[in-house]
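S.K.: Give me the fold of what follows.
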Amino acid sequence: MGSSSAREQLAAHAPSGELPEPVFANPSAYRAPGTPRQETLCTLFAEALGVTRVGLDDSFFDLGGQSLNGVRLVNLINKALGSELSIDQLFDFPTVAELDQHLGADPDRTPPQQHTATSRRQA
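M.R.: Below you'll find the model as predicted:
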């Protein structure tokens, strides 16, 4: 069976237009994001994986991630956070919590400038 039949099976089990729920190894262990960066990372992980939610301790690879959507995730993170994350670092830090800690520990990384309505009015 090809990937198109796998997609058809997913579509048949998921309500129209909705993403399937991920299969968690321990659903009671879900830990929600606690910071804006963690929220962003969880959202980007879920988008790259095609699932509805990802918790802090959920591994990208345990949730079905592989190299192609890993590259996509790295690009999404770099764009959203202004980071220079590599695919190798995703393999080293596969959970949101680990990746968040790694990104916070990088002294050379400066956060992207926030564009607010106030700053636009002043310009």
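S.K.: switch to C-alpha atoms for all contacts and neighbour counts from now on
M.R.: OK.
S.K.: any chance you could map the helices in this protein?
M.R.: 3-13, 36-49, 67-81, 87-92, 96-104, 117-122 (DSSP state H).
S.K.: most tightly surrounded among those?
M.R.: helix 36-49 (a mean of 20; mean count of other C-alpha atoms under 10 Å).
S.K.: Between helix 67-81 and that one, find me the angle.
M.R.: Helix 36-49 runs at 150 degrees relative to helix 67-81, counting by axes from the mean of the first three to the mean of the last three C-alpha atoms, to 10 degrees.
S.K.: Give me the contact list for stretch 73-81.
M.R.: Contact with stretch 73-81 is made by 41, 44-45, 48, 83-87, 90, 111-112, as judged by C-alpha atoms under 8 Å, 6 or more residues apart in numbering.
S.K.: want to put them side by side, so please do this one too:
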Amino acid sequence: MQEIVEQLKKNNMGLEPVTQTEKSLADIWIEIFGISDIKLDSDFFDLGGNSLTAIKLLSRIEDIYGEDVLSPDTLFSTGQLRQLAAAIDAALQEK
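M.R.: As a prediction, this is how the structure comes out:
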């Protein structure tokens, strides 16, 4: 059973963004970092993100989705694109 779980995790790693939120977030990251190889498991801070680029990211997210959709705390605790997109989607459903 553990082998199946590990294989599923492995298969989901590195996938291209699929949802509109994932694609929009990936586009922002491409703009910020100047790289085009953004995957669902890409981590904001592993790509070179810091407090200044975090401010840019949060500002762009607010421009697209509105205020208070993604908190700085969420960004700093959950840096993967997939998780951040899910947090944005969850916040939008609550509005």
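S.K.: List the TM-score for the superposed pair.
M.R.: Once superposed, the chains reach a TM-score of 0.74 (TM-score structural alignment, normalised by the length of the second structure), with 81 aligned residues with a C-alpha RMSD of 1.6 Å.
S.K.: export the contacts of stretch 73-81 of the first structure to a markdown table and tack on distance to Asp100 of the first structure?
M.R.: Supplementary listing: the contacts of stretch 73-81 of the first structure in a markdown table, determined by distance: C-alpha to C-alpha, whole Å:
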| residue | distance to Asp100 of the first structure |
| --- | --- |
| Leu41 | 8 |
| Leu44 | 12 |
| Phe45 | 12 |
| Ala48 | 17 |
| Ser83 | 11 |
| Glu84 | 13 |
| Leu85 | 11 |
| Ser86 | 14 |
| Ile87 | 15 |
| Leu90 | 11 |
| Pro111 | 13 |
| Pro112 | 15 |
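S.K.: Between the helices of the first structure, which one is closest to Phe60 of the first structure.
M.R.: helix 36-49 (7.1 Å; C-alpha to C-alpha).
S.K.: corresponding residues in the second structure for the closest one?
M.R.: The alignment of helix 36-49 of the first structure onto the second structure (TM-score structural alignment) covers residues 20-33.
S.K.: The matching stretch vs the first structure, mean deviation?
M.R.: In the superposition with the first structure, the average deviation recorded for stretch 20-33 of the second structure is 1.0 Å (mean C-alpha distance after the TM-score superposition for the first structure).
S.K.: Kindly report the same for stretch 54-65 of the second structure.
M.R.: Following the fit onto the first structure, the mean deviation recorded for stretch 54-65 of the second structure is 0.8 Å by mean C-alpha distance after the TM-score superposition for the first structure.
S.K.: Which part of the first structure matches that stretch?
M.R.: Under TM-score structural alignment, stretch 54-65 of the second structure corresponds to residues 70-81 of the first structure.
S.K.: any idea what sits nearest the residue nearest the centre of the second structure, other than its immediate chain neighbours?
M.R.: For the second structure, Leu81 is the residue whose C-alpha lies nearest the centre (C-alpha atoms, centre = their mean; 2.2 Å). Closest residue in space to Leu81 of the second structure, ignoring its immediate chain neighbours: Leu40 at 5.3 Å, by C-alpha to C-alpha, 6 or more residues apart in numbering.
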